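Chemist: can't give you the sequence, but here's the structure:
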């Protein structure tokens, strides 16, 4: 699928009936200075009104958006990556991370790699043990987020991921796109 067709597909299945988000910012982030800036930039705008410059200026927004806010603005982020992949910079990794179904194995592998390091900078055992325990919450959050999408929207996310993989696979050092697709989104083919 070419980028023009994919953008048309996104516009068709992610309609905008006006801004109707009750909780734009994730509850743990409410009150922080950065969350307030992001909320002021995004509030009362439809995803189609969010331009590329605003997304790039608010690179960390994905970490502050609630599930509802993320799903609502997901089409704007997909469009950003389709049109301005290199300019998106860290947003690429953040978006793929949000679309990746987490597993306990991910954090366990990171912990094993950390334990194998000879010159550890800090003792991170407690951190990794807490992260392993939090994985269940992350999985629950991912499932809650994805249930906000309908079948066609989920299929559009898959088409987007396949486009990014086909077009920009050389930009990724690991198999992150395969993980993102094969852990969850593959089912919408």
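Modeler: Done, it's in. Just so we're clear, the structure is a prediction, and the values are computed from it rather than from any experiment.
Chemist: CA atoms for contacts and neighbours, from now on please.
Modeler: Fine.
Chemist: just checking, residue 70 touches residue 62?
Modeler: Yes: if you go by C-alpha atoms under 8 Å, residue 70 and residue 62 touch, sitting 6.9 Å apart.
Chemist: quick one, what contacts the residue lying farthest from the centre of the chain?
Modeler: No residue in the chain sits farther from the centre than residue 118, which is 32.9 Å out by C-alpha atoms, centre = their mean. By C-alpha atoms under 8 Å, 6 or more residues apart in numbering, residue 118 lies in contact with nothing.
Chemist: name the SS class of it, please.
Modeler: coil (DSSP: H, G, I helix; E, B strand; the rest coil).
Chemist: which residue packs closest to residue 76, ignoring adjacent ones?
Modeler: residue 47 (5.5 Å; C-alpha to C-alpha, 6 or more residues apart in numbering).
Chemist: what does residue 164 give?
Modeler: Closest to residue 164 by C-alpha to C-alpha, 6+ apart is residue 82, at 7.4 Å.
Chemist: can you pull out the residues in contact with the helix or strand harbouring the one you found?
Modeler: Under the criterion of DSSP states H and E, residue 82 resides in helix 67-83. Residues from elsewhere that reach helix 67-83 (C-alpha under 8 Å, 6+ apart): 3, 7, 10-11, 14, 21, 23-26, 46-48, 50-52, 55, 62, 88, 92, 95, 141, 144-145, 148-149, 160, 164.
Chemist: then this one, side by side with the first:
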């Protein structure tokens, strides 16, 4: 699938998605979360089809601060922008792919190994490995819940468009790491939309 066809598929799949409302773009509207304030102000009032590419480029990490409704609404803007602007593709697609990848418990095992190596290397006797691992487990559970809350919102057509975007990222990435990450996202969840 080429760029124009993929952009057309994404546009068709998300064209009727309702705007989430100014106060439902980000997950924290308390006024104390600076990144959420910045993202909300940058995207407020913009239909996803009309967000300027310079805003999407400047706020590349914006999706990670969005509510599940904001994520669903603005994801197609990020995907289409990345397909149009090859200068930010690798870094931008990497962020989107990461947010579209279902976390697994294996991440905890990798983290535990890194912590143990760090503990041995630095010989810090006051590091409580069990406490650190429990904190990581709590974070991982939260990450899984966040992913699921976001992913179950998508219609079959939207899921298929996301799947095709990930296939494009996997197949067209000039970077082996990004290709592997996109394939992982597909294998963990998005394969079902093939």
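Modeler: In hand now; what should we look at? Source: prediction; values computed, not measured.
Chemist: thinking again about what came up before, and the contacts of helix 67-83 of the first structure, which of them are in strands?
Modeler: If you go by DSSP state E, those have nothing in strands.
Chemist: could you turn the buried ones of the residues you listed into a PyMOL selection?
Modeler: Buried members of the contacts of helix 67-83 of the first structure, defined by 16 or more other C-alpha atoms under 10 Å, are picked up in PyMOL with:
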select buried, resi 7+10+11+14+24+25+26+46+47+50+52+55+62+88+92+95+145+149+160+164
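Chemist: now do the longest helix seen in the second structure and helix 68-84, the angle between them.
Modeler: Longest helix of the second structure, by residue count under DSSP state H: helix 129-151. What separates the directions of helix 129-151 of the second structure and helix 68-84 is an angle of 80 degrees, with axes from the mean of the first three to the mean of the last three C-alpha atoms, to 10 degrees.
Chemist: aligned to residue 103 of the first structure, what sits in the second structure?
Modeler: Aligned counterpart of residue 103 of the first structure in the second structure: residue 104 (TM-score structural alignment).
Chemist: hmm, that match is touching residue 142, no?
Modeler: No: in this structure, residue 104 of the second structure is not within contact of residue 142 by C-alpha under 8 Å, at 11.3 Å.
Chemist: helices along the second structure, start to end?
Modeler: Going by DSSP H, the second structure shows helices at 3-14, 34-43, 53-58, 68-84, 89-99, 106-122, 129-151, 156-172, 176-188.
Chemist: go through the ones you listed and name the closest to residue 194 of the second structure.
Modeler: helix 156-172 (6.5 Å; C-alpha to C-alpha).
Chemist: and that closest one, how far from the first structure on average?
Modeler: By mean C-alpha distance after the TM-score superposition for the first structure, the fitted helix 156-172 of the second structure averages 0.5 Å away from its aligned residues in the first structure.
Chemist: which stretch of the first structure lines up against that helix?
Modeler: Helix 156-172 of the second structure covers residues 151-167 of the first structure once aligned (TM-score structural alignment).
Chemist: try stretch 60-75 of the second structure
Modeler: Using TM-score structural alignment, stretch 60-75 of the second structure pairs with 59-74 in the first structure.
Chemist: how about that stretch: buried residues?
Modeler: 59-62, 64-74.
Chemist: and those residues, which is closest to residue 126 of the first structure?
Modeler: Distance to residue 126 of the first structure, by C-alpha to C-alpha, is smallest for residue 64 among the buried residues of stretch 59-74 of the first structure, at 24.8 Å.
Chemist: go ahead and confirm that closest one touches residue 35.
Modeler: Yes: counting by C-alpha under 8 Å, residue 64 of the first structure touches residue 35, with 6.1 Å between them.
Chemist: name the residues contacting each of these two.
Modeler: 25, 29.
Chemist: mind checking how far residue 123 of the first structure is from residue 134 of the first structure?
Modeler: 19 Å (C-alpha to C-alpha, to the nearest Å).
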